[in-house]
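Enquirer: Quick one: sequence plus predicted model below, questions after.
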Amino acid sequence: MSDDARNTDALTAQFLATEHWSLLASRSTTQNEVLTRISILLTLMSAALVSIALVGQATAFAGIFPAFADALLGLVVVVGILTQVRVTNVSMEDLMYVLAMNRLRAEYVRLAPEVARALSTSWHDDREGVSHTYYFLGRRDRSQVFGSSMMFTFVVNGALVGLFLGVLLATSGVDVAVAWTVGIVCAVGYAVVSLWLGARIYFRFWRDYTPASPTD
């Protein structure tokens, strides 16, 4: 190999490494942001429930209590939905970062094929390569989906929506048993629909995506 070719490869590797570190930093910043958003949601939810309990005791659950409880729970539900939207977006952004870094590894392997045996993560930017990068100890299973931050927000927001509707109906004069039955059904329905929408976004992406370095 000529000196010019070696210099070109070295410069290419430097550019790739710089881009790789930039992607890692962006991915870390995004993950920290969404974890902070989830923490804010949980803190707000806890404070809201404590406030409702205190105001309920002070007003004997009468007077301004129904309006206060409905308004406060409505606010928490809105914040929860906004947080869920951000968590879903971050999940797709994280997929974007992983795909981009897999592409960079493909260039590493092209420049120095011997490094392939030292890579734990994949250098293929298709669905199989991404799954290997996310979990290179074996095949990913459903536990990683159900234990994700996105699923966590689905469940929390489902509970919040169910609680809000149950309280709204109960404070409007509807029978308590009916109100809570409606709330539970809506809570489960919300979580299921949210999961379906998230899966739809994920699979639609892979249907329209064309990998640059697919798995052999």
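Expert: Now that the structure is in, tell me what you want to look at.
Enquirer: okay, CA-based contacts and neighbour counts for the rest of this
Expert: Fine.
Enquirer: Tell me which residues of stretch 134-148 come out buried.
Expert: Going by neighbour count (16 or more other Cα atoms under 10 Å), the buried part of stretch 134-148 is 134-135.
Enquirer: just how off-centre is it within its chain?
Expert: 14 Å (Cα atoms, centre = their mean, to the nearest Å).
Enquirer: Put this next to the previous one:
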Amino acid sequence: MTDAASPTSAEPPPVPPGVRAQILATEHWGLLASRSTSQAEVLTRIAIFLTLVSAALVSVSLLGQATKYSGPFAPSALGILGLLYVIGILTQVRVINVADEDMMFVIAMNRLRAAYVDIDPGVERYFFASAHDDEVGMQRTYSFLRPRGSTQVAGSSMVFIIVVNSAVLGMFVGGLIAALTGLYGLAIVVGAVLVVLSVVVWLMLGYRGYRRSLASYTPISPSAPES
């Protein structure tokens, strides 16, 4: 009986660091390409929606002048605003989903950056982006030189679309109340309140999705606890 190990039981030779770096770089470029595609797609969707909003408001204005704001004006205007809101909801949901996807891409690239550091620990101090795949590392990658604040969230595409679409909803509901009751003061108040409620509800839903995504994920290279 021979003591030689069979070829199938022999351990594979160690992978050279250069080969590991090539594999990681390929994955990194794949993530960058997917991220760029998602961003380009959602920016196109936003541009289309804003164009439709502008065109719809101009159409309603011209329709009002042509009908002297009577007869078919109310149902036509409400139909335009209703359709615009449906398109806005579809755009808004996509923007929120892309924001969540972008966070996942950033975390994934942080994990790859940690693998680069494993290959060559000396390169970490040259990275502005984080090499930690947790929430702290993700926020560091999004904002290199200072912690992320409320202005980044307030100025995001997600909040922008939520505000615009909530305004469309407020105009639709306010117009519906005015058409049915003729109480324009009530229509303005209800429309304004609905705008605020819609913004708050959608922001809460977006934040809940953000927390749910992070809660379902376990980092493998977390940031060091602050002293």
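Expert: Ah, there it is. None of these values were measured; they are calculated from a predicted model.
Enquirer: Got a TM-score for the pair?
Expert: Once the chains are laid over each other, their TM-score by TM-score structural alignment, normalised by the length of the first structure reads 0.95; 212 aligned residues with a Cα RMSD of 1.1 Å.
Enquirer: the helices in the second structure, which residues?
Expert: Using DSSP state H, the helices of the second structure run over residues 17-67, 73-119, 135-142, 150-154, 157-181, 184-215.
Enquirer: matching residues in the second structure for stretch 17-25 of the first structure?
Expert: Matched against the second structure by TM-score structural alignment, stretch 17-25 of the first structure falls on residues 25-33.
Enquirer: what do you get for stretch 74-81 of the first structure?
Expert: By TM-score structural alignment, stretch 74-81 of the first structure lines up with residues 82-89 in the second structure.
Enquirer: Now do Arg35 of the second structure against Arg140 of the second structure, distance only.
Expert: Going from Arg35 of the second structure to Arg140 of the second structure by Cα to Cα, to the nearest Å gives 18 Å.
Enquirer: Please identify the nearest residue in space to the equivalent of Ser149 of the first structure over in the second structure, excluding sequence neighbours.
Expert: Ser149 of the first structure maps onto Ser157 in the second structure when the alignment is built from TM-score structural alignment. Of all residues not flanking Ser157 of the second structure in the chain, Val95 sits nearest, at 7.4 Å (Cα to Cα, 6 or more residues apart in numbering).
Enquirer: Check the gap between the equivalent of Leu50 of the second structure over in the first structure and Leu49 of the first structure for me.
Expert: Alignment note (TM-score structural alignment): Leu50 of the second structure maps to Leu42 of the first structure. Distance of Leu42 of the first structure to Leu49 of the first structure, given as Cα to Cα: 11 Å.
Enquirer: repeat for Leu119 of the first structure
Expert: In terms of Cα to Cα, Leu119 of the first structure sits 48 Å off from Leu49 of the first structure.
Enquirer: neighbour count winner among those two?
Expert: Per other Cα atoms under 10 Å, whichever of Leu119 of the first structure and Leu49 has more neighbours is Leu49, with 15 against 12.
Enquirer: Now do the same for Phe172 of the second structure: its match in the first structure.
Expert: Counting by TM-score structural alignment, Phe172 of the second structure lines up with Phe164 in the first structure.
Enquirer: measure its match to Ala53 of the first structure for me?
Expert: Distance from Phe164 of the first structure to Ala53 of the first structure, counting by Cα to Cα: 14 Å.
Enquirer: contacting residues for the closest residue to Ala69 of the first structure other than its chain neighbours?
Expert: Of all residues not flanking Ala69 of the first structure in the chain, Ile52 sits nearest, at 5.9 Å (Cα to Cα, 6+ apart). Applying Cα atoms under 8 Å, 6 or more residues apart in numbering to Ile52 of the first structure gives the contacts 65, 68-69.
Enquirer: ok, of these, which come out buried?
Expert: Buried, going by 16+ other Cα under 10 Å: 65, 69, out of these.
Enquirer: Alignment lookup: Leu63 of the second structure to the first structure.
Expert: Looks like Leu63 of the second structure aligns to Val55 there (TM-score structural alignment).
Enquirer: isn't its match right next to Ala67, touching?
Expert: No: checked against Cα atoms under 8 Å, the pair Val55 of the first structure and Ala67 is beyond contact range at 11.2 Å.
Enquirer: Quick one: map Trp202 of the second structure onto the first structure.
Expert: Trp202 of the second structure maps onto Ser194 of the first structure when the alignment is built from TM-score structural alignment.
Enquirer: Compute the distance between the residue nearest to the spatial centre of the second structure and Arg211 of the second structure, please.
Expert: Centroid-nearest residue in the second structure, with Cα atoms, centre = their mean: Ala99, separated by 1.6 Å. Counting by Cα to Cα, the gap from Ala99 of the second structure to Arg211 of the second structure is 13 Å.
Enquirer: and if you look at Val86 of the second structure?
Expert: Applying Cα to Cα to Val86 of the second structure and Arg211 of the second structure gives a distance of 26 Å.
Enquirer: Which of these two has more residues huddled nearby?
Expert: Neighbours per residue (other Cα under 10 Å) separate Val86 of the second structure from Arg211, with Val86 holding more: 14 against 11.
Enquirer: In space, what's closest to Val53 of the second structure - neighbours in sequence excluded?
Expert: Going by Cα to Cα, 6+ apart, Val53 of the second structure has Leu84 as its nearest residue, at 6.9 Å.
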